[in-house]
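Asker: I'd like to go over a predicted model; first the sequence, then the structure.
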Amino acid sequence: MDSIFIIEQLINGIGYGLMLFLLAAGLTLVFGVMDTMNLAHGTLFMFGAYIAATVHEASHSFLAAVLCGVLVTMLIGALLEVTLMRRLYKRNHLNQVVATFGVILLADDFVKWMWGASPIMASTPAALAGPVQLLPDLPYPSYRLLILVAGVVAALALYVVVNHTRLGMLVRAGASDRPMAELMGVRVQSVFTLVFVIGAALAGVAGALMGPLTSVQIGMGEGILIPALVVIVIGGIGSVRGSFVAAMLVGVVDTAGRAFVPPLLREVMAPALAADVGPALAGIAMYVLMAVVLCFKPGGLFPARG
């Protein structure tokens, strides 16, 4: 296990963490700021991946595929917010969980009807198919570098919107004291709708970019929703900054665990036993990280101020 392999896996972990942040940031805005549990957020990620893969196959334009994936996901998010989520804002979390879980089931059946049950293999754009020489002995896939850049740009843009714009101020005001904000003339419902659509756009970006790295298939949103929830808990519910830091930690820990733990175990135990134990230990690494953080910081690393 040389240093080049370690550096490569760390970069992979950062890229995975940035995609987790895009998904977790939308959940943080909806759950932490609007106090609404939306389990269907992973479904928006799935739609972004399917739509982008379909458009890319038809048009052979990756930029058009990403734009279409994000725009259609935003429309789906707006429709979901207007038809369902508005009726759930004042309900308890149990009602929100049950209702949005029903959306997951309906969305999975719709995808099966629309695209079939077989996974779709989204293709990497031809211009980004080759490697980039980061170091003399480290060629790195250019598409993964694109994901790194896109994740950083999205994180900076979200930070500016939440902390340095009028919209961010209105969101915090509506979340802190909705009746008072409405008396001051703030259209809180419209602000919440816009926040929900922004969260859907972030999920669409993540889905569109992750499609070429993973198989686009039914249920992929539920698979990545669990790590996104872990990110929110570690970072602190309602904290965008906490979600970013936690996503980096989870991405690196999860990737490093899957890359390093099985080979290390093969050095100290029988190969057959290491093949069984290694993936299991790697799979629980992020949950161990969450347990350790919560032992010392029960509110998460950066709990949001009320």
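Answerer: Arrived safely, thanks for sending. Residues are numbered from 1 along each chain as shown.

Asker: for the rest of this, base every contact and every neighbour count on C-alpha atoms.
Answerer: Noted.

Asker: now residue 132, what's its secondary structure?
Answerer: Three-state call for residue 132 (DSSP: H, G, I helix; E, B strand; the rest coil): strand.

Asker: tell me which element residue 140 falls in.
Answerer: strand 138-141 (DSSP states H and E).

Asker: what are the buried residues along that strand?
Answerer: The neighbour-count check on strand 138-141 (16 or more other Cα atoms under 10 Å) flags residue 140 as buried.

Asker: comparison target below:
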Amino acid sequence: MNPILVIEQLLNGAGYGLMLFLIAAGLTLVFGIMDVMNLAHGSLFMLGAYVAAQVHVHSGSFFGAVFVAIAATVLVALLLELTLMRRLYGRDHLAQVLATFGVILVADDLVKMAWGPSPVMAPTPAALSGPVDLFGVLPYPAYRLVVLGAGVAVALLLYLLVNHSRMGMLVRAGASDRWMAELMGVRVKKVFSGVFALGAGLAALAGALMGPIMAVQVGMGESILIPALVVIVIGGIGSVRGAFVASLLVGLVDTIGRAFLPLLLRATLPPSLAADLGPLFSEVAMYALMAAVLSFRPAGLFSARA
């Protein structure tokens, strides 16, 4: 097997895993700290991708488009939190799932009305469209390296925010004992609104960065939501560190499986059948990984609740 191809797929898997982390981190914060199951998190990812693609096409500034996408998505998330999510705090998870699933249906229809049913083209920034020569032998897309760097930087900043800042201390206090925190003067509602906005911003950032790599289309939020849920289950609900480790594992398993399983299956199966079964088996491998982890650690790798 070509070692250059292996290194390239490892980098692709790490990049996909870091984008999963941006989505899963916000989802695990909202679920683990606020105890709210927000299925509409994928719709925020989709909104960020659409807004970034539209602004980039009209302005020509990719980084400006990312900023606008994050700002617009956070504003929409705050409106959603004020009008709907606050009514769901303290309700059972079934009510939260049904309500936020309704938000998915509404969001998909609104996106169709605004941008149409066809996929939207999200161009790669011109300055990052070329390859970078890694190790002198591997030409790798510059944009994917930027995505890798952005994911690592956000993971580090998020770790510092949650574990080594006053905001993180207030978040953990509100999650541990909301009523005692309120008696001590913590404005838990504002803290929870901040957590919800932070999760939305991370989802929008992931959508804006993934736009030039994957198709920006209606329903993209639902397709990315399932791997994100697998990530938070593997990593442990409420754990940012667990989400980071699990995202890399899932990203690598999925990408390597899609790249190499068809090649292995061609040794015993017809090429067309191997090409069809390879992606299917790689998706099954993601769930097999989750089952293997939960069989040894039912609460996840780094469960915050444990």
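Answerer: Now that the structure is in, tell me what you want to look at. Because the structure is a prediction, the values reported are computed rather than measured.

Asker: mind checking the TM-score on these two?
Answerer: The TM-score (TM-score structural alignment, normalised by the length of structure 1) is 0.98; 306 aligned residues with a Cα RMSD of 0.9 Å.

Asker: hmm, back to that, where in structure 2 does the strand holding residue 140 of structure 1 fall?
Answerer: Under TM-score structural alignment, the match for strand 138-141 of structure 1 in structure 2 covers residues 138-141.

Asker: what's the average distance of the matching stretch to structure 1?
Answerer: In this overlay with structure 1, the average offset of stretch 138-141 of structure 2 from its partner residues is 0.3 Å by mean Cα distance after the TM-score superposition for structure 1.

Asker: do stretch 43-59 of structure 2 as well
Answerer: Stretch 43-59 of structure 2 sits 0.3 Å off on average (mean Cα distance after the TM-score superposition for structure 1).

Asker: thinking again about what came up before, run the chain-centre distance for the strand holding residue 140 of structure 1.
Answerer: 24 Å (Cα atoms, centre = their mean, to the nearest Å).

Asker: packing partners of it?
Answerer: Helices and strands touching strand 138-141 of structure 1, by 3 or more Cα pairs under 8 Å, 6 or more residues apart in numbering; DSSP states H and E, are helix 3-27, strand 131-135.

Asker: residue 301 of structure 1 is nearest to which of those?
Answerer: helix 3-27 (14.8 Å; Cα to Cα).

Asker: tilt between that closest one and strand 131-135?
Answerer: Interaxial angle of helix 3-27 of structure 1 relative to strand 131-135 (axes from the mean of the first three to the mean of the last three Cα atoms, to 10 degrees): 110 degrees.

Asker: list the buried residues of helix 3-27 of structure 1.
Answerer: Buried residues in helix 3-27 of structure 1 (16+ other Cα under 10 Å): 9-27.

Asker: average gap between the helix or strand encompassing residue 223 of structure 1 and structure 2?
Answerer: Counting by DSSP H and E, the element that carries residue 223 of structure 1 is helix 220-235. Following superposition, helix 220-235 of structure 1 is found to deviate from structure 2 by 0.3 Å on average (mean Cα distance after the TM-score superposition for structure 1).

Asker: residue furthest from the geometric center of structure 1?
Answerer: Most distant from the centre of structure 1: residue 270, at 36.7 Å, with distances by Cα atoms, centre = their mean.

Asker: now do the contacts for that residue.
Answerer: The contact partners of residue 270 of structure 1, by Cα atoms under 8 Å, 6 or more residues apart in numbering, come to none.

Asker: again with residue 210 of structure 1
Answerer: 19, 49.

Asker: which stretches of the stretch 51-200 of structure 1 form helices?
Answerer: Using DSSP state H, counting those that start in this stretch, the helices found in the stretch 51-200 of structure 1 span residues 62-83, 93-115, 142-164, 166-176, 178-183, 188-210.

Asker: most tightly surrounded among those helices?
Answerer: Compared across those, helix 188-210 shows the largest average neighbour count, a mean of 24 (mean count of other Cα atoms under 10 Å).

Asker: once aligned to structure 2, how far is that one on average?
Answerer: Mean for helix 188-210 of structure 1 is 0.3 Å (mean Cα distance after the TM-score superposition for structure 1).

Asker: and the helix or strand hosting residue 273 of structure 1, which residues are buried?
Answerer: For residue 273 of structure 1, the host element (DSSP H and E) is helix 271-283. In terms of neighbour count (16+ other Cα under 10 Å), helix 271-283 of structure 1 has its buried residues at 274, 277, 278, 282.

Asker: put together TSV for those residues, with distance to residue 233 of structure 1 on each row.
Answerer: Formatted as TSV, those follow (distance: Cα to Cα, whole Å):
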residue	distance to residue 233 of structure 1
274	31
277	27
278	26
282	20
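
Asker: just curious, which of these is nearest to residue 258 of structure 1?
Answerer: residue 282 (5.0 Å).

Asker: middle-most residue in structure 2, spatially?
Answerer: Structure 2, centroid-nearest residue using Cα atoms, centre = their mean: residue 23 at 2.0 Å.

Asker: hmm, residue 202 and that residue touching each other?
Answerer: Yes: between residue 23 of structure 2 and residue 202 there is a contact under Cα atoms under 8 Å: 6.3 Å.

Asker: start to end distance for stretch 293-306 of structure 2?
Answerer: 15 Å (Cα to Cα, to the nearest Å).

Asker: ok, for the residue nearest to the centre of structure 2, nearest residue in space, not its chain neighbours?
Answerer: residue 203 (4.8 Å; Cα to Cα, 6 or more residues apart in numbering).

Asker: again, but for residue 187 of structure 2
Answerer: Going by Cα to Cα, 6+ apart, residue 187 of structure 2 has residue 181 as its nearest residue, at 8.0 Å.

Asker: so who does the aligned partner of that neighbour in structure 1 touch?
Answerer: Residue 181 of structure 2 maps onto residue 181 of structure 1 when the alignment is built from TM-score structural alignment. Residues counted as contacts of residue 181 of structure 1 (Cα under 8 Å, 6+ apart) are 173, 174, 188.

Asker: contacts only, for the first one.
Answerer: What it means is residue 173 of structure 1. residue 181.

Asker: do the second one as well
Answerer: By Cα under 8 Å, 6+ apart, residue 174 of structure 1 lies in contact with 181, 182, 186, 188.
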